[in-house]
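[1] Quick one, fold the following:
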Amino acid sequence: MKLIETLTQNSPAIAALRRDIHAHPELCFKEVRTAELVANKLSEWGIPVHRGLGTTGVVGILNGRDGGACGHALGLRADMDALPMQELNTFAHASTHPGKMHACGHDGHTAMLLAAAQYLSSHRDFDGTVYLIFQPAEEGGGGAREMIKDGLFKQFPMQAVFGLHNWPGYESGTFAASPGPVMASSNEFKITVRGKGGHAAIPHNTLDPVPVACQLVQGFQSIISRNLKPIDAGVISVTMIHAGEATNVIPNSCELQGTVRTFSFEVLDLIEQRMKDMTEQLCAAFGLSADFDFHRNYPPTINSAAEAEFCRQVMAEIVGPDKVHTQEPTMGAEDFSYMLQEKPGCYAFIANGDGSHRELGHGAGPCVLHNASYDFNDALLPLGATYWVRLAQTWLSKQKE
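    Prediction:
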């Protein structure tokens, strides 16, 4: 493993910073303290800072030895927000804010990019510009979308953008990157089946919405098994059913809510239309009506082929080709997808280990993402920072070829 020695030496200080962020988690669009910490560190290292994109976003402008005159630029992105969940860990750097927790490793992502920023600022052995993007509100707020709306790519023109996420359960010291879809789109639906309620003992005087809603739950699965091509991926999950207030009363309505995940817009279009048609036609067949609401959240995260291969080459130079894996696509979603809709780039993964890095006082659960016993593996800090540094240096040098 070819780590940058300076980053290894500075690792304890960056780990302390990461743990400070972990202990003070902030939810989407409220990352005030975290943004202040990031901005202060960048300024301390001589990096100009722009604040306020996407409410609490921070962008560091790191010019190379040419002052950025060549015009080549890339973006490196880290997310800053935490999750609205109670941490079960009791170690020294556990959350000090009840009901808030860094359970997805955004504290580590921020720390790794800060470590890389410090190194690049002190060396500047490149021509061009590295934009350091510290993004708010990945966890459901669409912070990437909001930064773009506020002019991220107009104010900071870059030719490519890159992201990195930790991935528990895989051997520490390994990476993964792949072309094409790596994370799914995230979409929500709310369907209200409307009938006519009445006494449960005289159902013939009612229009019962409950059995129709139950048929919809089952029917939606036929969209996946009979409307999609077998090689296409899609998931429809009805996760909430609400109806009724008393056991002897047939309700007036029944509400279904859930999510849809796909790796392409074509599949998403098909699923949404089939769900709408099925809802309207099945309800009409039973003399009922329905309200159908489908909300598209994050689009699929789709890596461009050239940038994914480039990232794999950078990783291989650091850890060896045998430690660079193909990332199996996951149905989880990620708002870095908005950035990849605008610019070529790659969303890659760094293995977080099996949880054995956690200190005494961790909760009883596994060290997986969005788990109350999760903690970022500080051993990754110099590795992730080395990756960012080598990626920036190599990408900018290739632009001159």
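
[2] Please make it C-alpha for all contacts and neighbour counts, starting now.
    Will do.

[3] Please enumerate the helices of the stretch 251-400 of the chain.
    The residue ranges that make up the helices of the stretch 251-400 of the chain, judged by DSSP state H, counting those that start in this stretch, are 265-285, 305-319, 336-342, 381-398.

[4] Quick one, which of the ones you listed gets closest to residue 363.
    helix 381-398 (22.5 Å; CA to CA).

[5] returning to that earlier point: who wins for proximity to residue 37 among the helices of the stretch 251-400 of the chain?
    Of all the helices of the stretch 251-400 of the chain, it is helix 381-398 that lies closest to residue 37, at 17.6 Å by CA to CA.

[6] Mind giving me the packing neighbours of that closest one?
    In terms of contacts (3 or more CA pairs under 8 Å, 6 or more residues apart in numbering; DSSP states H and E), helix 381-398 is packed against helix 5-9, helix 11-23, strand 73-79, helix 106-123, helix 305-319.

[7] so residue 59 makes contact with residue 50?
    Yes - counting by CA atoms under 8 Å, a contact exists between residue 59 and residue 50, whose distance comes to 5.2 Å.

[8] Among those two, which residue is more densely surrounded?
    Each of residue 59 and residue 50 has its neighbours counted (other CA atoms under 10 Å); residue 59 has more, 27 against 14.

[9] doesn't the more buried one fall inside a strand?
    Yes - with the criterion set as DSSP: H, G, I helix; E, B strand; the rest coil, the secondary structure at residue 59 is a strand.

[10] got a list of what it touches?
    Contact analysis of residue 59 by CA atoms under 8 Å, 6 or more residues apart in numbering lists 49-51, 131-134.

[11] Can I have the buried ones of those residues as a ChimeraX selection?
    Buried residues among the contacts of residue 59 (16 or more other CA atoms under 10 Å), as a ChimeraX selection:
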select :49,131,132,133,134
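
[12] Next, format the contacts of residue 59 as JSON lines and append distance to residue 287 and secondary structure.
    Supplementary listing: these in JSON lines, determined by distance: CA to CA, whole Å; DSSP: H, G, I helix; E, B strand; the rest coil:
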{"residue": "49", "distance to residue 287": "61", "secondary structure": "strand"}
{"residue": "50", "distance to residue 287": "58", "secondary structure": "strand"}
{"residue": "51", "distance to residue 287": "56", "secondary structure": "strand"}
{"residue": "131", "distance to residue 287": "58", "secondary structure": "strand"}
{"residue": "132", "distance to residue 287": "57", "secondary structure": "strand"}
{"residue": "133", "distance to residue 287": "54", "secondary structure": "strand"}
{"residue": "134", "distance to residue 287": "53", "secondary structure": "strand"}
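
[13] before we go on, could you also do this sequence so I can check it against the first one:
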Amino acid sequence: MPLIEEIVEEAGEMAALRRDIHAHPELSFEEVRTADLIAARLAEWGIPVHRGLGKTGVVGIVHGRDAGACGRALGLRADMDALPMQEGNRFAHASRHAGKMHGCGHDGHVAMLLAAARYLARHRDFDGTIYLIFQPAEEGGGGAREMIRDGLFTRFPMQAVFGMHNWPGMAEGQMAVSPGPVMASSNEFRITVRGKGGHAAMPHLVLDPVPVAAQIILALQTIVSRNLKPVDAGVISVTMVHGGEANNVVPDSVQLEGTVRTFSLAVLDMVEQRMRQVVEGICAAQGLQSEYAFEREYPPTINSAPEAALARKVMQRVAGADQVLDQEPTMTAEDFAFMLQEKPGAYCFIANGAGAGAHRAPGHGAGPCMLHNPSYDFNDRLIPLGATFWVELAKEWLAEPTR
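    Next up is the predicted model:
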């Protein structure tokens, strides 16, 4: 089917709004201006607005022709926070705030959902209710978790929830979705190896934490290669090593930090336990002390099969069957996972086609137009496709018989 003409005709206005948000990026839980803009637009279109969930979150409600009497409801979610990074672009809508940038396309996610919201509010040619979720703090703040804690799913009862992210690695206009795990859990660890420092020329008088820390780094890699089933996936990365102040002094301690990524909580449980055993065992064998802290941040993002299948069917209709791909799982993380732990749903992908930056205007930075890159910018040509998908997905899901 062609894109919704009404959305196409108004795409320029939505692109201007997107660029305004891009020029005024706000970090996690600081999205006050962005939330004000969203709330004002929703209210202008006759959509009731609720604010304050997850501190700066916004929820809009669009009832269908039955005024929501059937009880069927779903949520559509867009994240709205920026990244703490310096933008390298010099075009007119580049960030006006040093050290803050929409380097992940959340400005585009907001624009696509707002475009869909306006169309849905005008026509209401469906039965049921659509909740428009504008979520803060995806970039490490766990805004989805905070909105849930503030009553997202109790105050706005919905049977399913969908999210979407732009993906620069695919050709422009392609879309992707798959059942099961599509993004990994994200977790941090901190290890301190404590010994007894002293003169580097007299190692027999010290308890040197440096070689013990080196043993731990190497041993942690055997957890994936020797404890994890080959058909499962996991990544343990030691990314920071701190120890020592002078080249002739053995330090008292060494600190190690890093991340763990898995596609299942069962694998995560095993990895966390084995890491503790490895750290404590190696340190005990050398007569040193250890401290081990493991912090779970985002769980794996796992799509439910029926919702992923429905999303794929709608994608094929709006983008063309040959433009819809299977989404290859990635070890990056996404806090939409918290919502999928509570409700059936699917996290979908729309191709930005921006890797080489062919769509970008003059003034773009020299780097690749990839996520979290200083030269990134969302491709405004995707707004009609993304908005049409949201509209058709919501109507299709609400039209299905109750499972």
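
[14] which residues does the spatially most central residue of the second structure contact?
    The residue lying closest to the centre of the second structure (CA atoms, centre = their mean) is residue 334, at 3.0 Å. Neighbour list for residue 334 of the second structure: 138, 183-185, 298, 300-301 [criterion: CA under 8 Å, 6+ apart].

[15] how does it look with 7 Å?
    For residue 334 of the second structure, the set of contacting residues under the criterion of CA atoms under 7 Å, 6 or more residues apart in numbering consists of 183, 298, 301.

[16] State the number of residues packed around the second one.
    Put plainly, it is residue 298 of the second structure. A total of 24 residues lie near residue 298 of the second structure under the criterion other CA under 10 Å.

[17] what about the nearest residue to residue 93 of the first structure once chain neighbours are set aside, neighbour count?
    Beyond its immediate neighbours in the sequence, the residue positioned closest to residue 93 of the first structure (CA to CA, 6 or more residues apart in numbering) is residue 23, lying 5.1 Å away. Using other CA under 10 Å, residue 23 of the first structure has 20 neighbouring residues.

[18] ok, residue 23 of the first structure to residue 89 of the first structure distance?
    Summarising the geometry, the distance separating residue 23 of the first structure from residue 89 of the first structure, computed by CA to CA, to the nearest Å, is 11 Å.

[19] burial count for whatever residue of the second structure lines up with residue 194 of the first structure?
    Residue-level alignment of residue 194 of the first structure against the second structure, with TM-score structural alignment as criterion, gives residue 194. If you count neighbours by other CA under 10 Å, residue 194 of the second structure ends up with 23.

[20] Between the contacts of residue 59 of the first structure, which sits nearest residue 159 of the first structure?
    Among these, residue 131 lies closest to residue 159 of the first structure (CA to CA), at 10.8 Å.

[21] show me what contacts that closest one?
    Under the criterion of CA under 7 Å, 6+ apart, the contact list for residue 131 of the first structure reads 59-62, 74-76.

[22] about what we covered before: for the match of residue 194 of the first structure, which non-adjacent residue is spatially closest?
    Spatial nearest neighbour of residue 194 of the second structure, chain neighbours left out: residue 253 (4.5 Å); criterion: CA to CA, 6+ apart.

[23] quick one: what's aligned to that neighbour in the first structure?
    Residue correspondence to the first structure (TM-score structural alignment): residue 253 of the second structure is matched to residue 253.

[24] How much space separates its match from residue 239 of the first structure?
    Distance of residue 253 of the first structure to residue 239 of the first structure, given as CA to CA: 17 Å.

[25] higher neighbour count, these two?
    Neighbours per residue (other CA under 10 Å) separate residue 253 of the first structure from residue 239, with residue 253 holding more: 22 against 10.

[26] isn't the more buried one right next to residue 198, touching?
    No - between residue 253 of the first structure and residue 198 there is no contact, the gap being 11.2 Å when judged by CA atoms under 7 Å.

[27] between these two, what contacts are shared?
    When contacts are counted by CA under 7 Å, 6+ apart, the set common to residue 253 of the first structure and residue 198 is empty.

[28] Tell me the buried residues in stretch 230-244 of the first structure?
    Buried-residue list, stretch 230-244 of the first structure, by 16+ other CA under 10 Å: 233-238, 241, 243.

[29] Also stretch 284-298 of the second structure?
    Residues of stretch 284-298 of the second structure classed as buried: 288-290, 294, 297-298 (neighbour count, 16+ other CA under 10 Å).

[30] ditto for stretch 194-210 of the second structure
    Of the residues in stretch 194-210 of the second structure, those scored as buried under the neighbour-count criterion (16+ other CA under 10 Å) are 194-195, 197-198, 200, 206-210.

[31] coming back round to it: format the helices and strands packed on helix 381-398 of the first structure as JSON lines; extra columns: distance to residue 142 of the first structure.
    Output for those, formatted as JSON lines (distance: least, CA to CA, whole Å):
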{"stretch": "helix 5-9", "distance to residue 142 of the first structure": "31"}
{"stretch": "helix 11-23", "distance to residue 142 of the first structure": "21"}
{"stretch": "strand 73-79", "distance to residue 142 of the first structure": "11"}
{"stretch": "helix 106-123", "distance to residue 142 of the first structure": "15"}
{"stretch": "helix 305-319", "distance to residue 142 of the first structure": "23"}
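
[32] And stretch 89-106 of the first structure, end to end?
    17 Å.

[33] Which positions in that stretch come out as buried?
    Neighbour-count burial for stretch 89-106 of the first structure, with 16+ other CA under 10 Å as criterion, is recorded at 89, 93-95, 100-106.

[34] so can I have a markdown table of these showing distance to residue 7 of the first structure and secondary structure?
    Formatted as a markdown table, the entries for the buried residues of stretch 89-106 of the first structure read as follows, by distance: CA to CA, whole Å; three-state DSSP:
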| residue | distance to residue 7 of the first structure | secondary structure |
| --- | --- | --- |
| 89 | 28 | coil |
| 93 | 22 | coil |
| 94 | 25 | coil |
| 95 | 26 | coil |
| 100 | 30 | coil |
| 101 | 27 | strand |
| 102 | 23 | coil |
| 103 | 25 | coil |
| 104 | 23 | coil |
| 105 | 19 | coil |
| 106 | 19 | helix |
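
[35] quick one: which of the residues you listed is nearest to residue 266 of the first structure?
    Closest to residue 266 of the first structure out of the buried residues of stretch 89-106 of the first structure is residue 104 (29.6 Å), distances taken as CA to CA.

[36] With residue 402 of the second structure as the reference, measure out to residue 67 of the second structure.
    18 Å.

[37] With neighbour numbers in mind, choose between those two.
    More neighbours sit around residue 67 than around the other of residue 67 of the second structure and residue 402, counting by other CA under 10 Å; the figures are 14 against 8.
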